[in-house]
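In: this is a predicted model, with the sequence first.
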Amino acid sequence: MGAYRRRHDRHRPRGWWSLFIRLGGWVGLILGALLLVVTTFSAGALFLADRLDRSGALAYAVVTDTREAPSAEGTEHYVTFTFKAKGGGGRTVETAVSPGYYADARIGDERPIRYLLDDPTQVEEDLGAYRRVGTRLRWIGLAVGLAGLAALWVFGKRANRAVRVRRDGRRVLADVMGVRELRVTVNGARQGRLTWREPDGKTGESLMRPVAWLRETYRPGDRIVVYRLGRHAYWEGDVGPPRHALDSG
């Protein structure tokens, strides 16, 4: 068993927020961002549906053109309608439609549409579509929000546990057993976990780190510091030393 020599650069306690992100809290942040996007689109669709209900008008429009256009998501489908708006004479409007609607549309077909009286360029070619989409997105938003809350609770609990183990756990000198390579690549670097064995036989492993750095820095038999509290243990290189260690040193 070799003497202990600090090889990592964690000289101070890692903050709660940093631990939260490192332990998977980024999942909750992604879900929160997704919730914001879904809620925005849902609110926009329902707002437009309400406007069409209040100040929309029904018309029978003639399909005068159809076209496809490439986009980042694949292919966009467009249909051009010509119809007579109340008090505004003839109108020709092109609008994006679903692939199914586009496949069924034929030039010369007469289709029912709704349009806004104060803005005839705003057309709903599939009657009731805005309300259906808005309602569906609202339910999706609810599911994403619940998943986000669950993620915040799970990963927040992990961060709290890491702080507690570092603060209240025993400082143990453990022997490095090796590096467990993962099938995960971050910014082009293959990731792995440092594995260790403690004097009483308990084993553990670090958070993900680049495999190349772990193998260059640690060899089997090297000593590292871990903090152990019950069945949970964290490597000092992941969580940093406890504050009382700095105060006493």
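Out: That came through fine.
In: from here on, just use CA atoms for contacts and neighbour counts.
Out: Fine.
In: tell me where the protein has strands.
Out: For the chain, the strands defined by DSSP state E occupy 56-71, 74-85, 89-97, 110-116, 119-124, 170-186, 189-197, 203-205, 209-210, 223-229, 232-235.
In: closest one to Leu152 among the ones you listed?
Out: Across the strands of the chain, Leu152 has its closest neighbour in strand 232-235 (20.1 Å, C-alpha to C-alpha).
In: turn the strands of the chain into CSV, including mean neighbour count and distance to Gly25.
Out: Shown next, in CSV, are those (neighbours: other C-alpha atoms under 10 Å; distance: least, C-alpha to C-alpha, whole Å):
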stretch, mean neighbour count, distance to Gly25
strand 56-71, 16, 33
strand 74-85, 18, 32
strand 89-97, 15, 38
strand 110-116, 18, 44
strand 119-124, 17, 40
strand 170-186, 17, 17
strand 189-197, 20, 18
strand 203-205, 19, 19
strand 209-210, 20, 17
strand 223-229, 23, 22
strand 232-235, 21, 17
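In: just give me the residue right at the centre of this protein.
Out: Compute the mean C-alpha point of the chain, and by C-alpha atoms, centre = their mean the closest residue is Ile30, 2.6 Å away.
In: where's that one relative to Leu194, distance?
Out: 28 Å (C-alpha to C-alpha, to the nearest Å).
In: same question for Arg132.
Out: In terms of C-alpha to C-alpha, Arg132 sits 51 Å off from Leu194.
In: check contacts around Arg197.
Out: Ala174, Asp175, Val176, Met177, Thr203, Gly204 (C-alpha atoms under 8 Å, 6 or more residues apart in numbering).
In: excluding chain neighbours, what is closest to it?
Out: Thr203 (4.4 Å; C-alpha to C-alpha, 6 or more residues apart in numbering).
In: Arg167 now?
Out: Pro242 is the one closest to Arg167 (C-alpha to C-alpha, 6+ apart), at 5.3 Å.
In: which outside residues touch stretch 132-140?
Out: Val38, Thr39, Phe41, Ser42, Ala43, Gly44, Ala45, Leu46.
In: presented hereafter is structure B, for comparison with structure A:
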Amino acid sequence: MPAQPTDSPVSFLRLFWRMGGWLSLIPLVITLGLTLASHLTLGLADRFDTEGRETVGTVIDREISISRDSDGDESRSYLLTIRFDTSAGREVVTQKSTGSTFYHEHDIGSDLTLWYLDSDPDRIELSRGENRTASTITQLLALVFGVLCLVALWFPARRAVAALRARMYGAEETARVLDIQRSNITVNNHRLYRLSWQEKSGRRGQSLAYRREMLEPWQPGSAITVYQGIKRGWWSGDVGLR
């Protein structure tokens, strides 16, 4: 539920969150997930370097798995079932997901070179170093989302700092409410609104977003307190009174 206008001084964290700081959680979670996946894949790549064994296997079955998401978009997984013998004479049958090109290049009965782990023969590579390559790509993706996370942190943090500086050090002025304007933000199927005002200098400003009923006490023509920042004024209902 959106916060309510307040006269109490608002903390940096609360302003940061209300100004969109919560959006940084999305790239942050993705970054952490990709970092973990990269770490696990790199560990698997190291194991293949240490105990990987090369052999030749035979394709004994092929399958295309088709799934659809909630929007009806289709995705396909290309699966090969492969049989091979380890150096210890053990027969192993395992299923491996591949790319579409590799899948169509190998019919049932065709042979292919693979690498398996001595301690876990069901784990195989169909191209040497594929896990290390996957780890590198995942690391790069994690770096990209890490940068996006920093950007998502910086913008609301900069606005929150500007609002707090205005409340603490900016000139205190009286402005007149112009209107309660509909915003583009919806929370829990409820449209949010912003208080619009005009300052003595003629400059106009808008509040953060609230439920309409929260702004009803400030009708057009009402006087409100605004603290002047470098680039804009900030309503006391957003940042609290000095």
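Out: That came through, no problem. None of these values were measured; they are calculated from a predicted model.
In: what does the residue nearest to the centre of structure 1 correspond to in structure 2?
Out: Ile30 of structure 1 maps onto Ile26 of structure 2 when the alignment is built from TM-score structural alignment.
In: looking at it, Val177 of structure 2 is touching Leu215, isn't it?
Out: No - taking contacts as C-alpha atoms under 8 Å, Val177 of structure 2 lies outside contact range of Leu215: 10.8 Å.
In: mutual contacts of the two, please.
Out: Common neighbours of Val177 of structure 2 and Leu215 (C-alpha under 8 Å, 6+ apart) are Leu195.
In: ok, back up a step: figure out which of the strands of structure 1 is closest to Arg22 of structure 1.
Out: strand 209-210 (10.8 Å).
In: any idea how far Asp168 of structure 1 is from the residue nearest to Val165 of structure 1 when sequence neighbours are not counted?
Out: In space, not counting the residues next to it along the chain, Val165 of structure 1 is nearest to Leu229; the distance is 5.4 Å by C-alpha to C-alpha, 6+ apart. For Leu229 of structure 1, the distance to Asp168 of structure 1 equals 7 Å [C-alpha to C-alpha].
In: residues contacting the closest residue to the match of Ile30 of structure 1 other than its chain neighbours?
Out: Using C-alpha to C-alpha, 6+ apart and skipping the chain neighbours, the partner closest in space to Ile26 of structure 2 is Cys149 (7.8 Å). Counting by C-alpha under 8 Å, 6+ apart, Cys149 of structure 2 touches Ser24, Leu25, Ile26, Pro27, Leu28.
In: 10 Å instead?
Out: Cys149 of structure 2 makes contact with Gly21, Leu23, Ser24, Leu25, Ile26, Pro27, Leu28, Val29, Ile30, Thr31, Leu143, according to C-alpha atoms under 10 Å, 6 or more residues apart in numbering.
In: what does Gly52 of structure 2 give?
Out: Taking C-alpha under 10 Å, 6+ apart as the criterion, Gly52 of structure 2 is in contact with 45-46, 114-121, 123-125, 128.
In: among the residues you listed, give me the pair with the biggest separation.
Out: Between any two of the contacts of Gly52 of structure 2 (C-alpha to C-alpha), the greatest distance is 17.6 Å, for Ser119 and Arg128.
In: of the two, give the one with the bigger neighbour count.
Out: Arg128 (17 against 10; other C-alpha atoms under 10 Å).
In: pretty sure the more buried one contacts Phe48?
Out: Yes - if you go by C-alpha atoms under 10 Å, Arg128 of structure 2 and Phe48 touch, sitting 8.9 Å apart.
In: what's the overlap in contacts for those two?
Out: Trp115.
In: from memory His106 of structure 2 sits against Glu63, does it?
Out: No - judged on C-alpha under 10 Å, His106 of structure 2 makes no contact with Glu63 at a distance of 11.8 Å.
In: need the residues touching each of those two.
Out: What both His106 of structure 2 and Glu63 touch, as defined by C-alpha under 10 Å, 6+ apart, is the set Leu80.
In: what about the residue nearest to Ala96 of structure 1 when sequence neighbours are not counted, distance to Leu58 of structure 1?
Out: Of all residues beyond its chain neighbours, the one nearest Ala96 of structure 1 is Tyr78 (4.4 Å), with distances taken as C-alpha to C-alpha, 6+ apart. Distance of Tyr78 of structure 1 to Leu58 of structure 1, given as C-alpha to C-alpha: 20 Å.
In: can you check Pro241 of structure 1 too?
Out: In terms of C-alpha to C-alpha, Pro241 of structure 1 sits 70 Å off from Leu58 of structure 1.
In: just Arg14 of structure 1 next, same as before
Out: Note on Arg14 of structure 1: its distance to Leu58 of structure 1, by C-alpha to C-alpha, is 62 Å.
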